[in-house]
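Enquirer: my questions concern the predicted model and sequence given below.
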Amino acid sequence: MNNIVSQKWLLERLDEPDVVIVDCRFLMGKPDAGRELYEASHIPGAVYLDLEKDLSAPLHEQGHGGRHPLPDIFDLTVALSRVGIGNESRVVAYDDQGGAMASRLWWLLKYLGHEQVYVLDEGFTAWAGAGFPVSSEQKELVPARFLANVQHTMLAEMDEVKERLGDAGITLIDSREAPRYRGEVEPLDKVAGHIPGAINRFWKDGLTDSGSWKDAAAQADRFADLDRDREIIVYCGSGVTATPNVIALQEAGFTKVRLYAGSWSDWISYSENPVAKGDEESPSKA
């Protein structure tokens, strides 16, 4: 599957009217920084969507839904329509965070039934560094009509994850860095560890040392020990950095991939949920 597009691919299509470029830059802990970066300089014609204001719902006071709850479907379709994304649009999302924020938009659009959405390889700094055009002019927004066709099978809820712990038909993937997965450190959430039975595949291992996305063969190597016939549920801390792993798995040819959107921060909001620490063995293909 082709979910990643090159800088040159986008450069050749900057002026095509059905292409909507979305700047998704966002810095955790600095909620206004992404928009400020966008206003200072962006790919010409790009619009801005904010991780917390547009691509997430407000936090639940009990912590349920995680640190970045999925947005309300109606609110999301309004946000997409406002910036000119319609059902026929070809959407290209970019960020400067290794593709994590752009992948969140990619996943949300796929979840709403929109197929023509892509992540720009490498991100904005690489684009500007390559000498491609940038601008501080903000595009005049022309609203479009976006109708959602929600793909419920792409999403896994907490109750199902809990019910299927230990199920041999499920592979659970934790996308966080190994020390967080093992429960050795936890800089963001109140409890350290991982969901019992989950294996670790750090999402940034889907990128090369230069910051570009690995090709399909290299992604397949990352997941070579996994059974393609099993369902895969992917999570991270809050449901954002798991989405690059969803893309990577699709690029590798896996078809039964779902996102636990609430992720670890949702899981631990239920005090009765079990927690594991340390490493776990990859599930056997047998």
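Expert: Yep, that arrived. Just so you know, these numbers come straight off a predicted model, no measurement behind them.

Enquirer: contacts and neighbour counts: CA atoms only from here.
Expert: Noted.

Enquirer: count of residues packed around the closest residue to Ser136 other than its chain neighbours?
Expert: Nearest in space to Ser136, with sequence neighbours left out and distances taken as C-alpha to C-alpha, 6 or more residues apart in numbering, is Ser41 at 4.6 Å. Here the count is done by other C-alpha atoms under 10 Å, and Ser41 has 18 residues near it.

Enquirer: doesn't Ser135 make contact with Ser41?
Expert: Yes - with contacts counted by C-alpha atoms under 8 Å, Ser41 reaches Ser135, the gap being 5.2 Å.

Enquirer: quick one, what contacts the residue nearest to Ser136?
Expert: Val134, Ser135, Ser136 (C-alpha atoms under 8 Å, 6 or more residues apart in numbering).

Enquirer: relative to Leu55, which of those is nearest.
Expert: Among these, Ser136 lies closest to Leu55 (C-alpha to C-alpha), at 22.9 Å.

Enquirer: what ranges do the helices span in the protein?
Expert: 7-11, 33-40, 73-82, 100-111, 124-129, 158-163, 178-181, 216-222, 243-251, 263-267 (DSSP state H).

Enquirer: looking at the ones you listed, which is nearest to Ser56?
Expert: helix 73-82 (8.5 Å).

Enquirer: list the buried residues of the closest one.
Expert: Leu76, Thr77, Val78, Ala79, Leu80, Ser81, Arg82 (16 or more other C-alpha atoms under 10 Å).

Enquirer: touching that helix from outside, list them.
Expert: Asp54, Leu55, Gly86, Leu141, Val142, Pro143, Ala144, Arg145, Phe146, Leu147, Ala148.

Enquirer: let me have those in a markdown table, extended by distance to Lys277 and neighbour count.
Expert: Below are the contacts of helix 73-82 laid out as a markdown table (distance: C-alpha to C-alpha, whole Å; neighbours: other C-alpha atoms under 10 Å):
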| residue | distance to Lys277 | neighbour count |
| --- | --- | --- |
| Asp54 | 34 | 20 |
| Leu55 | 31 | 23 |
| Gly86 | 44 | 21 |
| Leu141 | 48 | 12 |
| Val142 | 50 | 10 |
| Pro143 | 48 | 15 |
| Ala144 | 47 | 17 |
| Arg145 | 47 | 15 |
| Phe146 | 43 | 21 |
| Leu147 | 43 | 16 |
| Ala148 | 39 | 18 |
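
Enquirer: and these, which is closest to Trp264?
Expert: Using C-alpha to C-alpha, the contacts of helix 73-82 come closest to Trp264 at Leu55, 18.3 Å.

Enquirer: burial of the closest residue to that closest one other than its chain neighbours, as a residue count?
Expert: Among residues not flanking Leu55 along the chain, Pro71 sits closest, at 5.9 Å (C-alpha to C-alpha, 6+ apart). By the other C-alpha under 10 Å criterion, the neighbourhood of Pro71 contains 18 residues.

Enquirer: ok, now Thr153?
Expert: Every residue meeting other C-alpha under 10 Å relative to Thr153 is counted, giving 11.

Enquirer: please compare the first structure with the one that follows:
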Amino acid sequence: MNNIVSMAWVKEQIGAPDVVIADCRFVLGKPEAGREAYEASHIPGAVYLDLEKDLSAPVDEHGGRHPLPDIFDLTVALSRAGIGNETKVVAYDDQGGAMASRLWWLLKYLGHEQVYVMDEGFDAWTHAGYPVTDEVIEPAPVKFLAVVEHSMLVEMDQVQELLGKEGVTLIDSREAPRYRGEAEPIDRAAGHIPGAINRFWKDGLSASGSWKDGAEQAERFSDLDKNRDIIVYCGSGVTATPNVIALQEAGFTNVKLYAGSWSDWISYSENPVATGDEKKA
């Protein structure tokens, strides 16, 4: 099975004892909006996982705007949500898959294979007339044991060491104006990590909001060498994760996430900043 599953497939899983559907809706700058939307209406049986309370650690001097959660804290949150090592997990949001992809990546990072992102998202689900409810369930806690896949992650000092090295491609997943340093509405400095190329994460979606298939994703990244290590980042490590999925769908296997991303990079005053376009992939 691919990483992306259809709404029809998800509908068939409602009530299945080995499946947890996770609502990951979240609005940056409005931290309660996602939970409020969940409590008003969600896929029947879905649990809610909060980007900042469950899927991130508290913000500190370094680590970016959405630091990776402590492994123990994350396993507690997953266990409380009814997610065990054998559970199939389907994540959804209404932000094009960005928040759902964060949960997908975290579970993969913890060694959990059976995790998927629902295509199109909750708005499309409701427009299609699929069932919704406001009933909030309390799942029975189960044990989740993490087997951390360290090879999926790079830290800031590793990115520093790799700058300018052959055999590595650094991908910035933000919108082009932010990448080029022409605009920065969120972080305190504009620009990108030197040597990074730009692949806006939303270009992995079609005009209708559905995920492009593997062949279309491969076309997006056709100029990249699959033998090189790929490091993906964004502003805070969240919207980079849809690009990680897209690269996997395109057949890339050496893909790592710089989880702290741009907001972590610029928290170190000695780190260089580039602006404009980088021409070489």
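Expert: On my side now, so go ahead. Because the structure is a prediction, the values reported are computed rather than measured.

Enquirer: TM-score for these two?
Expert: Put the two chains on top of each other and the TM-score (TM-score structural alignment, normalised by the length of structure 2) is 0.99; 281 aligned residues with a C-alpha RMSD of 0.6 Å.

Enquirer: if we can go back for a sec, ok, the buried residues of helix 73-82 of structure 1 vs Thr241 of structure 1, which is closest?
Expert: After measuring the buried residues of helix 73-82 of structure 1 against Thr241 of structure 1 - C-alpha to C-alpha - the closest member comes out as Leu76, at 19.3 Å.

Enquirer: residue in structure 2 matching the closest one?
Expert: Under the alignment (TM-score structural alignment), Leu76 of structure 1 maps onto Leu74 of structure 2.

Enquirer: how about Asp215 of structure 1?
Expert: In structure 2, the residue matched to Asp215 of structure 1 (TM-score structural alignment) is Asp213.

Enquirer: also Leu249 of structure 1?
Expert: In structure 2, Leu249 of structure 1 lands on Leu247 (TM-score structural alignment).

Enquirer: ok, now which ones touch its match?
Expert: Gln217, Ala218, Phe221, Thr253, Val255 are the contacts of Leu247 of structure 2 under C-alpha under 8 Å, 6+ apart.

Enquirer: ends of stretch 170-184 of structure 2, what's the gap?
Expert: Using C-alpha to C-alpha, to the nearest Å, the end-to-end distance of stretch 170-184 of structure 2 comes to 20 Å.

Enquirer: any buried residues in stretch 145-163 of structure 1, and which?
Expert: Phe146, Leu147, Ala148, Met154, Ala156, Glu157, Met158, Val161.

Enquirer: need the contact list for the second one.
Expert: Right, Leu147 of structure 1. By C-alpha under 8 Å, 6+ apart, the neighbours of Leu147 of structure 1 are Thr77, Gly86, Asn87.

Enquirer: what about 7 Å?
Expert: Asn87 (C-alpha atoms under 7 Å, 6 or more residues apart in numbering).

Enquirer: of all the helices of structure 1, which one comes closest to Ser210 of structure 1?
Expert: Using C-alpha to C-alpha and comparing those, the one that lies nearest Ser210 of structure 1 is helix 124-129, at 9.8 Å.

Enquirer: against structure 1, where does stretch 181-188 of structure 2 fall?
Expert: Under TM-score structural alignment, the match for stretch 181-188 of structure 2 is residues 183-190.

Enquirer: which among the contacts of Leu247 of structure 2 end up buried?
Expert: Gln217, Ala218, Phe221, Val255.

Enquirer: quick one: the first one from Arg199 of structure 2, how far?
Expert: Summarising the geometry, the distance separating Gln217 of structure 2 from Arg199 of structure 2, computed by C-alpha to C-alpha, is 11 Å.

Enquirer: the strands in the stretch 151-286 of structure 1, which residues?
Expert: For the stretch 151-286 of structure 1, strands defined by DSSP state E, counting those that start in this stretch occupy the ranges 155-156, 170-174, 199-200, 231-235, 257-260.

Enquirer: Gly45 of structure 1 is nearest to which of those?
Expert: That would be strand 257-260 among these, by C-alpha to C-alpha, at 30.8 Å.

Enquirer: packing partners for the closest one?
Expert: Contact here means 3 or more C-alpha pairs under 7 Å, 6 or more residues apart in numbering; DSSP states H and E; on that basis strand 257-260 of structure 1 packs against strand 155-156, strand 231-235.

Enquirer: how much does that strand stray from structure 2?
Expert: Superposed on structure 2, strand 257-260 of structure 1 shows a mean distance to its aligned partners of 0.1 Å (mean C-alpha distance after the TM-score superposition for structure 1).

Enquirer: give me the number of residues near the equivalent of Gln114 of structure 2 over in structure 1?
Expert: When structure 1 is aligned by TM-score structural alignment, Gln114 of structure 2 is paired with Gln116. Using other C-alpha under 10 Å, Gln116 of structure 1 has 16 neighbouring residues.

Enquirer: who's in contact with the closest residue to Gln116 of structure 1 other than its chain neighbours?
Expert: Spatial nearest neighbour of Gln116 of structure 1, excluding adjacent residues (C-alpha to C-alpha, 6+ apart): Arg90 at 5.0 Å. Shown in contact with Arg90 of structure 1 (C-alpha under 7 Å, 6+ apart): Asp18, Val19, Val20, Gln116, Val117.

Enquirer: picking that back up, of the buried residues of helix 73-82 of structure 1, which is the nearest to Tyr235 of structure 1?
Expert: Leu76 (21.2 Å).

Enquirer: measure that closest one to Leu108 of structure 1 for me?
Expert: Leu76 of structure 1 is 9 Å from Leu108 of structure 1, by C-alpha to C-alpha.

Enquirer: same check, this time on Pro71 of structure 1
Expert: For Pro71 of structure 1 relative to Leu108 of structure 1 (C-alpha to C-alpha), the value is 9 Å.

Enquirer: repeat that for Glu157 of structure 1.
Expert: On the measure of C-alpha to C-alpha, Glu157 of structure 1 and Leu108 of structure 1 end up 15 Å apart.

Enquirer: swap in Phe124 of structure 1?
Expert: For Phe124 of structure 1, the distance to Leu108 of structure 1 - C-alpha to C-alpha - is 21 Å.

Enquirer: looking at the two, which has the bigger crowd around it?
Expert: Phe124 (25 against 22).

Enquirer: now that one, nearest residue through space, not along the chain?
Expert: Asp96 (5.6 Å).

Enquirer: Pro58 of structure 1 now?
Expert: Going by C-alpha to C-alpha, 6+ apart, Pro58 of structure 1 has Pro69 as its nearest residue, at 7.0 Å.

Enquirer: cool, Gly278 of structure 1 as well?
Expert: Arg182 (4.2 Å).

Enquirer: equivalent analysis for Val20 of structure 2, please.
Expert: Val89 (4.9 Å).
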